[in-house]
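> Any chance you could fold what I've pasted below:
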Amino acid sequence: MHKNFKNKITYFKPEQIKGIPLPEKFTFPFYYEPHTLTQIAAEDLQNYLENEFSENHNFGLDETQDGLIIGKMFGVLVVQDLEGNLGYLSAFSGKLAGTNDHEKFVPPVFDMLTENSFFKKEEEILNAFNREIEKLESDENYLKSKSDLEKYTKESIEEISTFKIWMKANKAERKRIRQANEKIISDKDLVKQSNLDQFKFRMLKESWNQVLNELNKKNDEFETQIQSLKSERKTKSSALQNQLFGQYTFLNQAGKTKDLASIFSETVYEKPPAGAGECATPKLLQYAFLNDLKPIAFAEFWWGSSPKSEVRKHKHFYPACNGKCRPILKHMLKGIELEKNPLLQNLAEGKDIQIEFEDEFLIVVNKPADLLSVPGIEIQDSVYTRLQERLNPVEPLIVHRLDMATSGLLVVAKTKKAHHFLQNQFIKKTVKKRYLALLSKPVEGEEGEIDLPLRGDFDDRPRQLVCFEHGKKAVTKWKLVERNENTAKVHFWPLTGRTHQLRMHAAHELGLNAPIVGDDLYGKPADRLHLHAAELEFVHPETRETMRFEVKEDF
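Prediction:
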């Protein structure tokens, strides 16, 4: 048992949990509604963070506090000890206030920050390499060598280019003299002039080559040292990383252990991503298994200011991440009965698609919320499969898609010619689309345009990130329809078609900072995602008429 066992578990008071039944199964980590017990635990931990946590960490909640703002994901794990007493464990992802050692929180799976640990020693060696590389890269002689090489390379190109122009002019003049049959200069002298020009050109290039070779030689002496140090640093860093992977060994309830390297060798990643094993939930489970505590339920919440790239809201609950945690938790939760994965349930069963228009070339449908546009890996039921059955033997050709959770208008082609024509309109962005959304809080202003580039979150698909460096352009126009005390209705016009564009632009703090009601990825779950593709306008592939459809939705 861990020596700080009694310090790490917070037992519930009987009055806190009176009449609350235990969950029959453990929380499905990647999509869940927090159990009442985890809500009580989270509220207790949040109260501690707000009133008792005294470490110097700037969460961005106090404008008077100095230092870099770093919000954190915290986790709570409701556990039962051998005597049947209920309590909860607390953890944070990564480090907190620059350390892993905090009284209320469970320790990491492996503490690389321990004084005199192999990591610290190897880290100091790597830092020594960094200092030596920085010293060489800032050496005055090296900087002068680089500057001279750049300067004289540019001068050589300019001088040689100028000489080539001069030679070309001389050649043209000799040609003119020959064609005019002038006897001022003999052919023999013209040949001599040409040979002289070629000789001067060779001498010029040789002169510059000699200068540049000397400069390159001097520059290469520094570059070789720097590259040698960088190569050695990379080798040592890779060896240290592999050594670290071996130190992160994860338990499951059967007492079986697996290290990071073997866990991720079975995935498409092959190697563990940065930060794997440092998330809250693996820390919590590891501590529970080490101390004979039975895991009952868990939840994670964000504490602090929203980060600049992803959508994280203060005190909101979030699932465990897919990229870093899913492979680890697959091992750690082996043998523990989990709640059903809601994402594998067909929530669209019994919901009909409505036909808004149909002819021999296309069909326009009103898709209900929670129905896939095309078959998924686990769920086959979709607009495609339903139309396939309806139109048999005609094959429905999907032109565009809506997110499963989004309701509204879809146009589907019946012929390859119609499909090609309609698809071209989407590619050229001539199709007009308008969405209706119910936002989770009022917004400022009456209308505007959101321009936030997006890319996938490689560590937590299918979530998206705002990324100004590598993101793809994403632009949305919006207009307020109705402002209420706690919500707002808006129209959205997506000018680009990025994954989760409207959801991200609504939720992100640089967008409207108001998640769409029912957005289980970027906001809070509800009965459905309140996003509806209300209007669709395109040109008919055969008649060339403008077709406009509108389907209202009462949120």
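> alpha carbons only for contacts and neighbour counts from here, please
Noted.
> Which of the helices or strands spans residue 264?
Secondary structure from DSSP states H and E places residue 264 in helix 260-265.
> And residue 219, how close does it get to residue 130?
Residue 219 is 20 Å from residue 130, where distance means CA to CA, to the nearest Å.
> which one of the two has more residues nearby?
Neighbours per residue (other CA atoms under 10 Å) separate residue 219 from residue 130, with residue 219 holding more: 20 against 15.
> Show me what the helix holding residue 264 is in contact with.
242, 245-246, 248-250, 270-272, 276-277, 327-328, 331 (CA atoms under 8 Å, 6 or more residues apart in numbering).
> got the residues you listed as CSV, with distance to residue 149 and secondary structure columns?
Converted to CSV, the contacts of helix 260-265 look like this (distance: CA to CA, whole Å; DSSP: H, G, I helix; E, B strand; the rest coil):
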residue, distance to residue 149, secondary structure
242, 40, helix
245, 44, helix
246, 46, helix
248, 48, coil
249, 52, strand
250, 54, strand
270, 43, coil
271, 41, coil
272, 42, coil
276, 44, coil
277, 47, coil
327, 51, helix
328, 52, helix
331, 56, helix
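> Just the buried subset of those residues, please.
Neighbour-count burial (16 or more other CA atoms under 10 Å) applied to the contacts of helix 260-265 gives 245, 248, 249, 250, 271, 272, 276, 277, 327, 328, 331.
> show me where the stretch 451-555 of the chain has helices.
501-507 (DSSP state H, counting those that start in this stretch).
> for it, what spans make up the strands?
With strands called from DSSP state E, counting those that start in this stretch, the stretch 451-555 of the chain shows them at 454-456, 464-466, 475-483, 488-494, 531-539, 546-550.
> Report the angle between the third one and strand 488-494.
Relative orientation of strand 475-483 with respect to strand 488-494: 160 degrees, computed using axes from the mean of the first three to the mean of the last three CA atoms, to 10 degrees.
> One more, so I can put them side by side:
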Amino acid sequence: MQGYLTHLHRFNEDITAIQLPDAFTYPFFYEPHPLSMLAAEQVQQYLTAQTDFQHNFGLKPDMPGLVIGKMFGVLVVQDQEGKLGYLAAVSGKLAGTNQNQYFVPPIFDMLDPDGFFIQEENIINAINRRIEELSANPNIKIFKERLVSLQQENDAVLSDLRKFHKANKAERKRIREQAKQQLNEEEYNLIAEDLIKQSYRDQHDYDVAKQACKEKFQRQEEELQQLVQEIDNLKDERKRRSADLQQRLFDQYHFLNAEGNTKPVLDIFQDHINMPPPAGAGECAAPKLLQYAYQHQLKPIALAEFWWGASPSSEVRKHKQYYPSCRGKCEPILGHMLQGLKVDPNPMLQNPAADKELEFIYKDDDIIVVNKPAEFLSVPGINIQDSVQQRIERMYPDIKSPIIIHRLDMSTSGILVLAKNKEAHQIIQDQFIQHTVRKRYTALLEGIIEESEGLIDLPLRVDLDDRPRQMVCYDYGKPARTEFKVVAIEGNRTRIHYFPLTGRTHQLRVHSAHVKGLNAPIVGDDLYGNRADRLHLHAGFISFKHPKTGEVMSFEVTDPF
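Presented below is the predicted three-dimensional model:
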């Protein structure tokens, strides 16, 4: 083993019987290789026993400091002599630093006290403090209140003047009409000419008053501007410095790949999504590991990432559980870094429904009801077109209206209702919108649920850095409410009925797994729990009114697990 590489670790047990993988790990959907799992276990042993740093992962109740769980990664590598070892990394910083003797260093250390980032950040922080000081000037509030009051006064003055002129106009109209009836043409023309002059005079008086109000307001506004001018200048400087710092920071991130080619992060994201990188791009564990391996002529063999610590309040993260790399930040970068490696195929490009058939429960002239198998798309996807919608369209080519009324996740099995004409589609869709459709799902959860029934109310939104995962968000999430009732306890698992009151993406999966929900992921949930033979979630019952007869239609299919 290359001893000069302080971040290259040996396995502490015999691994000669473990066969190497045929290809490198596809990082966005994988089962950890046995070597990766051994490496992860050794990292976990280190984290449990280490005294190198203090960080509150939320695993010790008396530990001081803010609780922050972290994502760690391991990369099994082979050196130039063919010997195996592993590298370890942490996503982001750890214990306030980017430098740790056990973990590989970052692509660029933003926390270097002598580096440009910290020095420029100190300047920006000083600008922020000065802005706060200036903004606290009580005169600013006073002048702003005076402006509001003055605007109200001006509005009242001009309003009263408009009312007065409106009354004058009405009086002139009365005089004009009376003069028409009582005076000859010459006398009437004299009166009319005088009335026109009065109208011009009223308009002039209003214009003068309006200009006076405007000038008075401007004088007051200029006094306020003198107070806030320095604040505005500082904000402009802060904006400029922040943009320059971000650009300079991006310039530090250049990523290698297995072919020995280097590419800047800006070019990577520009080529991949035609957008600038998100904040934190390149700070995750996987890019750090691959970069270090390439820099030191180590061949990547297998990758795995796991969560260590308490779950965050928004995402679903479980202690010691393996997770794929995030897509928002890592997919473009790893797409470049893995070039030159033989990588496992992307399973998302394979059609899991190729050998599966739809079970028809009911058909008439208006609707079709099917029992959708698990791992079967409801509608065509980006990479896979085969779906319930496509198959029904092939079977019924004469249907011109929308077919899909509602959807089930690809991994969820169960009842799906489809329309054969536009009227049926609209009528049943309205029932979904008005929440008059009754639905029941059955799930098998990893863990024992103590409550017999209840309501889960956790708003959800998409995780912008890791689509299609969802996260709990009280600021921007959409309402998501689920009623539940425990059916049975089966060993260490719970069979449960769900009655969703809303229909958000992954609602039942997140409400099951999240620490603020039932804190028990659905068996087989590869996004929020652990993979199994299938996702144990089944849409087993639905009830709605028939679009033509109005008859209440109910369908029930026993869960297959």
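> Can you give me the TM-score here?
Once superposed, the chains reach a TM-score of 0.90 (TM-score structural alignment, normalised by the length of the first structure), with 546 aligned residues with a CA RMSD of 3.0 Å.
> And the strands of the stretch 451-555 of the first structure: which comes nearest residue 102 of the first structure?
Counting by CA to CA, residue 102 of the first structure lies closest to strand 464-466 out of the strands of the stretch 451-555 of the first structure; the figure is 30.8 Å.
> what range in the second structure does the closest one sit on?
Aligned by TM-score structural alignment, strand 464-466 of the first structure falls on residues 470-472 of the second structure.
> what residues does the matching stretch touch?
Contact with stretch 470-472 of the second structure is made by 313-316, 458-463, 505-506, 510, as judged by CA under 8 Å, 6+ apart.
> repeat for stretch 521-536 of the second structure
Contacts of stretch 521-536 of the second structure (CA under 8 Å, 6+ apart): 316-318, 321, 323, 374-375, 411-412, 443-447, 469, 509-510, 512-514, 537, 561.
> ok, of those residues, which come out buried?
Buried members of the contacts of stretch 521-536 of the second structure, scored by 16+ other CA under 10 Å, are 316-318, 323, 374-375, 411-412, 443-447, 469, 509-510, 512-514, 537.
> what residue of the first structure matches up with residue 510 of the second structure?
Under TM-score structural alignment, residue 510 of the second structure pairs with residue 504 in the first structure.
> can you pull the contacts of that match?
Contacts of residue 504 of the first structure by CA under 8 Å, 6+ apart are 311, 464, 511, 515, 522.
> list the buried ones in stretch 101-115 of the second structure?
Of the residues in stretch 101-115 of the second structure, those buried (16+ other CA under 10 Å) are 102, 103, 104, 105, 106, 107, 108, 109, 110, 111.
> Could you give the separation between the terminal residues of it?
Note: stretch 101-115 of the second structure ends 20 Å apart using CA to CA.
> tell me the SS of residue 246 of the second structure?
Assigned with DSSP: H, G, I helix; E, B strand; the rest coil, residue 246 of the second structure falls in the helix class.
> Can you give me the distance of it to residue 372 of the second structure?
Computed as CA to CA, the residue 246 of the second structure to residue 372 of the second structure distance reads 48 Å.
> Which one's more surrounded, these two?
Neighbour totals were compared for residue 246 of the second structure and residue 372, and residue 372 leads with 27 against 12 (other CA under 10 Å).
> Please list all residues in contact with the equivalent of the more buried one over in the first structure.
In the first structure, the residue matched to residue 372 of the second structure (TM-score structural alignment) is residue 367. Neighbouring residues of residue 367 of the first structure by CA under 8 Å, 6+ apart: 352, 353, 354, 383, 407, 408, 409, 410.
> Next step: the residues you listed restricted to strands.
354, 407, 408, 409, 410 (DSSP state E).
> Out of these, the closest to residue 181 of the first structure would be?
Distances from residue 181 of the first structure to these, taken by CA to CA, are shortest for residue 410, at 79.3 Å.
> Burial check on residue 330 of the first structure, number of neighbours?
13.
> Go over the secondary structure and confirm it is in a helix.
Yes - under three-state DSSP, residue 330 of the first structure sits within a helix.
> so what corresponds to it in the second structure?
Per TM-score structural alignment, residue 330 of the first structure is aligned with residue 335.
> so how much does the helix or strand encompassing residue 364 of the first structure differ from the second structure once superposed?
Taking DSSP H and E as the criterion, residue 364 of the first structure maps to strand 362-367. Mean deviation of strand 362-367 of the first structure from its aligned counterpart in the second structure after superposition (mean CA distance after the TM-score superposition for the first structure): 0.6 Å.
> For the stretch 51-200 of the second structure, which segments are assigned as strands?
Using DSSP E, counting those that start in this stretch, strands in the stretch 51-200 of the second structure cover 70-78, 84-90.
> what range in the first structure does the first one sit on?
Under TM-score structural alignment, the alignment places strand 70-78 of the second structure onto residues 72-80 of the first structure.
> Measure the mean distance from the matching stretch to the second structure post-superposition.
Aligned to the second structure and superposed, stretch 72-80 of the first structure gives a mean residue distance of 0.6 Å (mean CA distance after the TM-score superposition for the first structure).
> Excluding residues flanking it in the chain, which one is nearest the aligned partner of residue 495 of the second structure in the first structure?
Superposed on the first structure with TM-score structural alignment, residue 495 of the second structure falls opposite residue 489. Nearest residue to residue 489 of the first structure in three dimensions, chain neighbours excluded: residue 438, at 4.6 Å (CA to CA, 6 or more residues apart in numbering).
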